[in-house]
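*Asks:* have a look at this prediction, sequence included:
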Amino acid sequence: MTGKPYIWTSQQARYKDFLSSDVRFSKRLQGGTTKFKIRDRRDLFMYKSLIEKLEHTEAIRWFPNHQVQESWIIEVEQELGFPLPPSYRWWLLNYGLAMLSGTQILTVTDPEHREYTDTDILYIYRLADEQTKQEGKLELFVPDEDEYYYFDTRTADELGEYKVMRLDYFNGEPEVYADSFAGFLEKLIDQRTPRNR
């Protein structure tokens, strides 16, 4: 870790303000359904569709009580030198850990175990070559297939969301898969949920 504090630009400061009102869900299981206590209803509206899909999907297996601590996220952002996008941050703080087709979506683990955890987004970034880093690629998900997904950190929108890119190893051409992490999860759920249910 570089140890240098992360300096927020004006656009990123607006993003940081957005994060300060991020959803903090306290989950309690009641009658087999998860109830959410909302601190900011704007974010409930933003993520309502995804929350509902996560409640009913079998495509993505997520694990209760594996949320990430915000201090871990801040430490990761400081070393990366750029912020993680809001919907990914929201996911980490409220869900944190999920598997799709037997492969874990990269997360943020506690600093004590980061060096031994190949599902930590910072650990994988450290292994990337310089060209990958210069191209703004932050690996997100590598299924047991001939493709992988990454954040293009050069594409931040006004909220700080990065496009999620999909690279097909066969043709070698990256394509925009989703405009945000939330969109990425929704699309994966939609594509991998059987139609006749």
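*Replies:* Cool, the structure landed. Numbering: from 1, shown residues only.
*Asks:* going forward, measure contacts and count neighbours with C-alpha atoms only.
*Replies:* Will do.
*Asks:* so how far is stretch 85-98 off the chain centroid?
*Replies:* Taking CA atoms, centre = their mean, to the nearest Å, one finds stretch 85-98 lying 5 Å from the centre of the chain it belongs to.
*Asks:* outside of that stretch, which residues touch it?
*Replies:* With CA atoms under 8 Å, 6 or more residues apart in numbering as the test, stretch 85-98 has contacts from 15, 18-19, 22-25, 60-70, 73, 104-108, 159-162, 180-182.
*Asks:* selecting buried members of those residues in PyMOL, what would you type?
*Replies:* In PyMOL, a selection of the buried entries from the contacts of stretch 85-98 looks like this (16 or more other CA atoms under 10 Å):
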select buried, resi 15+19+22+23+25+60+61+62+67+68+73+104+105+106+107+108+159+160+161+162+180+181+182
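*Asks:* comparison target, given below:
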Amino acid sequence: MFDDLEALVAQRPRVKVFSGRQVDPGLIQDAEDELGIPLPESYKEWLLNFGNLRVGAYPVLTLAPRDVRDISDSDLIYNFRLDARDGGLPVGYISLHLPDTDESFYFDASNGLINGEYPVVRRDWFDGRYEPFAENFRHFLGKIIRLA
């Protein structure tokens, strides 16, 4: 599913994937238990095979080890907890990529899995609107890498 990821990353100097940062399968189960929903299949595959990707200084959210999850700003569950505490996100939206720019990206889990995936939406911080961005996580990665 991600055969072209390394080649695509190699073409973009602002995009980095660090080897050896795959996620332990137990962390995926822990995350699904806390979220109360399954993670999308392509995201789980990415976690198990890569586990990280940065565009400039900004990570695509991953699953940090348990001992640093409560302080890791690159952790999906840490951000989920912050979003739940602070409110403001539509029901079913899960933070995915939060660059310090005029946009942010979310899984839209409001309608459940569609063929094992959630679509990804983009929030425009200038007008506050959410708009479809990618039909799944794999397409999301391809788009943000190509735009980098």
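*Replies:* That came through, no problem. Just so we're clear, the structure is a prediction, and the values are computed from it rather than from any experiment.
*Asks:* show me where the first structure has strands.
*Replies:* Taking DSSP state E as the test, the strands found in the first structure are 27-30, 33-36, 60-62, 98-100, 103-104, 137-141, 147-152, 163-168, 174-178.
*Asks:* looking at those strands, which is closest to residue 121 of the first structure?
*Replies:* Closest of the strands of the first structure to residue 121 of the first structure is strand 137-141, at 6.9 Å (criterion: CA to CA).
*Asks:* what range in the second structure matches that closest one?
*Replies:* Here strand 137-141 of the first structure aligns to the second structure at residues 93-97, judged by TM-score structural alignment.
*Asks:* the matching stretch vs the first structure, average distance?
*Replies:* On superposition with the first structure, the mean distance recorded for stretch 93-97 of the second structure (mean CA distance after the TM-score superposition for the first structure) is 0.5 Å.
*Asks:* next one: the residue in the second structure sticking out farthest from the centre from residue 104 of the second structure, what distance?
*Replies:* Distance from the C-alpha centroid of the second structure peaks at residue 127, with 22.4 Å (CA atoms, centre = their mean). Look at residue 127 of the second structure and residue 104 of the second structure: by CA to CA, to the nearest Å, they are 12 Å apart.
*Asks:* with residue 54 of the second structure instead?
*Replies:* Taking CA to CA as the measure, residue 54 of the second structure falls 14 Å from residue 104 of the second structure.
*Asks:* likewise residue 131 of the second structure?
*Replies:* Separation of residue 131 of the second structure from residue 104 of the second structure (CA to CA) stands at 11 Å.
*Asks:* any residues in contact with both of the two?
*Replies:* By CA under 8 Å, 6+ apart, residue 131 of the second structure and residue 104 have these common neighbours: 122-123.
*Asks:* neighbour count winner among the two?
*Replies:* Between residue 131 of the second structure and residue 104, counted using other CA atoms under 10 Å, the more crowded position is residue 104 (17 against 12).
*Asks:* identify the residue spatially nearest to that one, adjacent ones excluded.
*Replies:* Using CA to CA, 6 or more residues apart in numbering and skipping the chain neighbours, the partner closest in space to residue 104 of the second structure is residue 98 (4.8 Å).
*Asks:* what is the neighbour count of that neighbour?
*Replies:* By the measure other CA under 10 Å, the count of residues near residue 98 of the second structure is 19.
*Asks:* so it makes contact with residue 56?
*Replies:* No. The pair residue 98 of the second structure / residue 56 is not scored as a contact, 11.7 Å apart, by CA atoms under 8 Å.
*Asks:* just the contacts of stretch 85-98 of the first structure: which are in helices?
*Replies:* 15, 18-19, 70, 73, 181-182 (DSSP state H).
*Asks:* what does residue 23 of the second structure align to in the first structure?
*Replies:* Applying TM-score structural alignment, one finds that residue 23 of the second structure aligns to residue 68 in the first structure.
*Asks:* its match against residue 108, yeah?
*Replies:* Yes. With contact defined as CA under 8 Å, residue 68 of the first structure reaches residue 108; the gap is 6.6 Å.
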